[in-house]
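Trainee: turn this into a structure:
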Amino acid sequence: MNFDDYCQQKAAPPGSSSYYALRQAPAKSQPLLTALFALRREFEETVKELSDPAIGRTKLAWWQKELAALASGSPSHPVSQALAAYLPDVQAGYPALQALLAGFEMDLDQARYLDFPNLRRYVQSVGGTFASLVARASARDTAHSPEWSAPLGDALLLAQLVVETGNDARHGRIYIPIDEMQRYNVTAADLINRKYSDAFTELMRFETSRARDALIAARTAIPAAERRAQRTLLALTALALALLEEIERDGYHVLHQRIALTPVRKLWIAWRAK
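Mentor: Sure, this is the predicted structure:
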C-alpha cells in the first residue's frame, strides 16, 4: 500500500464526514489535506483509543521522533512520507505539527478542566492548530490565515466534544468544564452512568449553543477571497452545524449513542456548503 492509499483509509473512509469534506477541496490540495487529516487521526487514536497511558506516551514519543525525521528529510511512516511529498515547506510547517502533537499529549495529562479558559487552551492546541494547518494548505494569504482559521478550528472541536460527550466519558475524559457542570447540577457520575435529566438537558443546550455560535461567527469571519479555496473547512462547518441540530432534535441523547448524519445527507450538506 502506498502512502496515498494509507492516508485515504486512515483519514477519510467512505461515508465519513472527512471523506465528503475533503472531496470539496481543490484537486491540487487534496493529497496534502488528506495527509494532514490522517496525521490528526494517528494522534487521536494514540491518546483516545489506548487504555494504557504508558503506551500512549511511548507512541507519542515515537511520533515526536518521526516529526523530527520528517523535518530532516528521512520520514518512515506513510503519513509523514506523504507530508514530505506534499508540504511545500516542511521546515515552515514543522512547528505547527509539533504544536498539534503537544495538544493531543494534553489528553494524557488531564481528563477534566476546571473552567472554560482551561478547556480553551486544549481546544486551541488541538482544534485551532489543526484548522490553521488545513487552511494554510490552500490559502491565498497564508500569513494571515491563522487569524480566521484558528477560531474556526476551535469551534469545530467544541462541536465535536458535544457529539462525543458520552463516548469520552466512558473512556474517562470529560471536556465539559467542572464549574459549568456544577452550575447545572450535573456530576461526572451522571455522564459516566448515562443518566439523563432535565439538568443534563439544560447543560447540553448551553454547550451546544456555545459551539453553534462559535461556528457561525468563525464561518462569517472567513475572508471572501478565501472561501472558494477553503471548501473543506466550510463543509466541515456545515456538517457540524447540521449534526448539532440533529442532537437538539433528538433531545441531547448523546450519553448512550453517537448521533450521526447519513452518508447521503453528508454528501448533500458538504456539496452545498459555502
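
Trainee: please count neighbours and contacts with C-alpha atoms only from this point.
Mentor: Fine.

Trainee: how far out from the middle of the chain is the helix ranked longest in the chain?
Mentor: The longest helix of the chain (DSSP state H) is helix 198-220. Centroid separation for helix 198-220 versus its chain: 17 Å, with Cα atoms, centre = their mean, to the nearest Å.

Trainee: what's downstream of it, the next helix or strand?
Mentor: Using DSSP states H and E, the helix or strand that follows helix 198-220 towards the C-terminus is helix 231-249.

Trainee: contacts for the longest helix of the chain?
Mentor: Identification of contacts with helix 198-220 by Cα atoms under 8 Å, 6 or more residues apart in numbering yields 148-149, 151-152, 155-156, 158-159, 162, 176, 180-181, 184-186, 234, 237, 241, 244, 248, 251-252.

Trainee: show me what counts as buried in it.
Mentor: 200-201, 203-205, 207-209, 211-212, 214-215, 218-219 (16 or more other Cα atoms under 10 Å).

Trainee: kindly report the same for stretch 240-249.
Mentor: In stretch 240-249, counting by 16+ other Cα under 10 Å, buried: 240-245, 247-248.

Trainee: what of stretch 127-142?
Mentor: For stretch 127-142, by 16+ other Cα under 10 Å, it's 127-139.

Trainee: repeat for stretch 74-90
Mentor: So for stretch 74-90, counting by 16+ other Cα under 10 Å, buried means 75, 77-84, 86-87, 90.

Trainee: what lies in contact with it?
Mentor: Against stretch 74-90 from outside (Cα under 8 Å, 6+ apart): 2-4, 6-7, 31-32, 35-36, 38-39, 66-67, 69-71, 73, 93, 137.

Trainee: just those: which are in strands?
Mentor: Applying DSSP state E to the contacts of stretch 74-90, no entry is found in strands.

Trainee: quick one, which of the residues you listed are buried?
Mentor: For the contacts of stretch 74-90, buried by 16+ other Cα under 10 Å: 3-4, 6-7, 31-32, 35-36, 38-39, 66-67, 69-71, 137.

Trainee: ok, these vs K274, which is closest?
Mentor: The shortest gap between K274 and any of the buried ones among the contacts of stretch 74-90 belongs to A137, at 18.3 Å (Cα to Cα).

Trainee: here's the other one to compare against:
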Amino acid sequence: MLQLTDSPPRPSLSSIEEAYELCRQVTAKYSKTFYMGTLLMAPAKRRAIWAIYLWCRRTDELVDGPQAQFTNEKTLDRWESQLESVFAGCPVDDEDVALVDTLEKFPLDIQPFRDMIAGQRMDLHRNRYETFQDLELYCYRVAGTVGLMSTTVMGVDTELYTAPWHPKDPIDPTPQAVALGIANQLTNILRDVGEDARRGRIYLPLEDLAQFHYTEADLMAGVVDDRWRALMAFEIDRARHYYAEAEAGISQLSPDARWPVWAALDLYRQILDVIEENGYDVFSRRAYVPSLRKLTTLPGALLKARVF
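Mentor: Purely as a prediction, here's the structure:
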C-alpha cells in the first residue's frame, strides 16, 4: 500500500538512475503495449514518460489497487499534498525522485496531475455513469490528462511553421492528445467490462444499455447475445472516432516522437479489433494483442510517422 504521511522526506532516497529503473520496470510489467511504444522514444523522453506512468499508476492504485478499501478523501488529500511537494522539488519517497528530475527537464503543469486525482475521487463515490457526458469527464480526468502530460514531454515541431506558406503560430496538438487518452480509456473500459462487473462497477453509460435493451443484470451475468454485440459495436465505434481525432495531432509533434505515438495508438487500437474477433466476449476472454502482431505493427507506424 502507498504510504502517505505528513512526515518529512527520508534522509536517503534512491539515486536518480535507480528511480528511473524502477519506473521502467513497473511500466514494462504492467503496460506491455505502452512500454513497447516508449522504447521507440529518445532516452530522455522515454525516461520521463516512465516516471509519469509510475505516478499515474500509483494514483490509480489508491482506488483500484489491493489496499483500495483503506482509501478515502483524506488519503487523496495527502496524495495531492505529496504531489505539491514533488512539484516543489522535494521528493517524499523513491518513486518521486524520477518525477522530480523529469520536472526539472520538462515544463510540466501540475493541473493535469490534480485533474487525475479528481478522477480517482469520482471512483471513490461512483460505480455507475448515467450518460456518456458523465463518462467522458471521467475518461478525461483519468486518461486524457496523461495526453496533456505526455505532449509536454514529446514536444511540438516548431520547424513546421518556418516556411512562409505555413501559419505563423504552431497548431496546438493538446486536444488531440486528450482525445488519445480518452480513446485509450474507452478501450480499457471495453476490454475490462467483465473484470469491472466482478467488482460491482459498470462504466458503460446506462443510457447506452437502455438504448440496446440490455440490462445491468444481463451485464452482471455476462450475457453475450445480439443485444450485447450491437451495444459493443456501438461503443467500439465511439472509441475509434476518438482514435481518428487523435491521429490529426501526431504530425504536430517533434519528429522523434511521431513514431512512438503512432505505434502506441495503433497497438492500443488493435485491442478493439481483438474484442471483435472474440465475438465481443469480454466476460470470459481477455482481449490482448499477441507479441508477433505488435511487432508487425511497427513498420506501418514508422511509415505513417514519415508520411503524415
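
Trainee: so the longest helix of structure 1 aligns onto which residues of structure 2?
Mentor: Structural correspondence for helix 198-220 of structure 1: residues 226-248 of structure 2, per TM-score structural alignment.

Trainee: do stretch 68-77 of structure 1 as well
Mentor: Stretch 68-77 of structure 1 maps onto residues 84-93 of structure 2, going by TM-score structural alignment.

Trainee: mind listing the helices for the stretch 1-150 of structure 1?
Mentor: 3-11, 17-22, 30-48, 53-72, 78-86, 90-109, 116-123, 129-136, 145-163 (DSSP state H, counting those that start in this stretch).

Trainee: out of these, nearest to A273 of structure 1?
Mentor: helix 17-22 (9.4 Å).

Trainee: read off where that closest one ends up in structure 2.
Mentor: Taking TM-score structural alignment, helix 17-22 of structure 1 hits residues 33-38 over in structure 2.

Trainee: give the contact list for the residue mapped onto E246 of structure 1 from structure 2.
Mentor: E246 of structure 1 maps onto V274 of structure 2 when the alignment is built from TM-score structural alignment. The contact partners of V274 of structure 2, by Cα under 8 Å, 6+ apart, come to 287-289.

Trainee: tell me how far V274 of structure 2 lies from D281 of structure 2.
Mentor: 10 Å (Cα to Cα, to the nearest Å).

Trainee: list the residues that contact both of these two?
Mentor: With Cα under 8 Å, 6+ apart, V274 of structure 2 and D281 have no common neighbours.

Trainee: coming back round to it: buried only: go through the contacts of helix 198-220 of structure 1 for me.
Mentor: 148-149, 151-152, 155-156, 158-159, 162, 176, 180-181, 184, 186, 234, 237, 241, 244, 248, 252.

Trainee: one step back: the buried residues of stretch 127-142 of structure 1 into JSON lines, with extra columns for distance to N167 of structure 1?
Mentor: As requested, the buried residues of stretch 127-142 of structure 1 are exported to JSON lines (distance: Cα to Cα, whole Å):
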{"residue": "G127", "distance to N167 of structure 1": "19"}
{"residue": "G128", "distance to N167 of structure 1": "22"}
{"residue": "T129", "distance to N167 of structure 1": "23"}
{"residue": "F130", "distance to N167 of structure 1": "22"}
{"residue": "A131", "distance to N167 of structure 1": "23"}
{"residue": "S132", "distance to N167 of structure 1": "27"}
{"residue": "L133", "distance to N167 of structure 1": "27"}
{"residue": "V134", "distance to N167 of structure 1": "26"}
{"residue": "A135", "distance to N167 of structure 1": "29"}
{"residue": "R136", "distance to N167 of structure 1": "31"}
{"residue": "A137", "distance to N167 of structure 1": "31"}
{"residue": "S138", "distance to N167 of structure 1": "33"}
{"residue": "A139", "distance to N167 of structure 1": "34"}
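
Trainee: and these, which is closest to K195 of structure 1?
Mentor: Scanning those for proximity to K195 of structure 1, where the rule is Cα to Cα, the winner is G127, at 28.5 Å.

Trainee: under the alignment, what does the closest one map to in structure 2?
Mentor: Per TM-score structural alignment, G127 of structure 1 is aligned with A143.

Trainee: same deal with A111 of structure 1?
Mentor: Going residue by residue (TM-score structural alignment), A111 of structure 1 aligns to N127.

Trainee: same question, I176 of structure 1
Mentor: Match for I176 of structure 1 (TM-score structural alignment): L204.

Trainee: its match falls within a strand, correct?
Mentor: No: when DSSP: H, G, I helix; E, B strand; the rest coil is applied, L204 of structure 2 is found to be coil, with no strand at that position.

Trainee: that one is in contact with N127, isn't it?
Mentor: No: here L204 of structure 2 lies out of contact with N127, judged by Cα atoms under 8 Å, at a distance of 10.2 Å.

Trainee: for E164 of structure 1, see how far away the residue sitting furthest away from the middle of structure 1 is.
Mentor: What lies farthest from the middle of structure 1 is D198; by Cα atoms, centre = their mean that is 28.8 Å. To E164 of structure 1, D198 of structure 1 is 20 Å away according to Cα to Cα.

Trainee: ok, L100 of structure 1 next?
Mentor: Counting by Cα to Cα - L100 of structure 1 and E164 of structure 1 are separated by 20 Å.

Trainee: of the two, who's got more company?
Mentor: Legend: neighbour count by other Cα atoms under 10 Å for L100 of structure 1 and E164, higher for L100 (22 against 19).

Trainee: residue contacts, the more buried one?
Mentor: 125-126, 129-130.

Trainee: from those, which is closest to L50 of structure 1?
Mentor: Looking across those and measuring by Cα to Cα, the closest to L50 of structure 1 is V126, at 18.3 Å.

Trainee: residues in contact with the nearest residue to the closest one once chain neighbours are set aside?
Mentor: Excluding its sequence neighbours, the residue lying closest to V126 of structure 1 (Cα to Cα, 6 or more residues apart in numbering) is G103, at 5.0 Å. For G103 of structure 1, the contact set (Cα under 8 Å, 6+ apart) comprises 122, 125-126.
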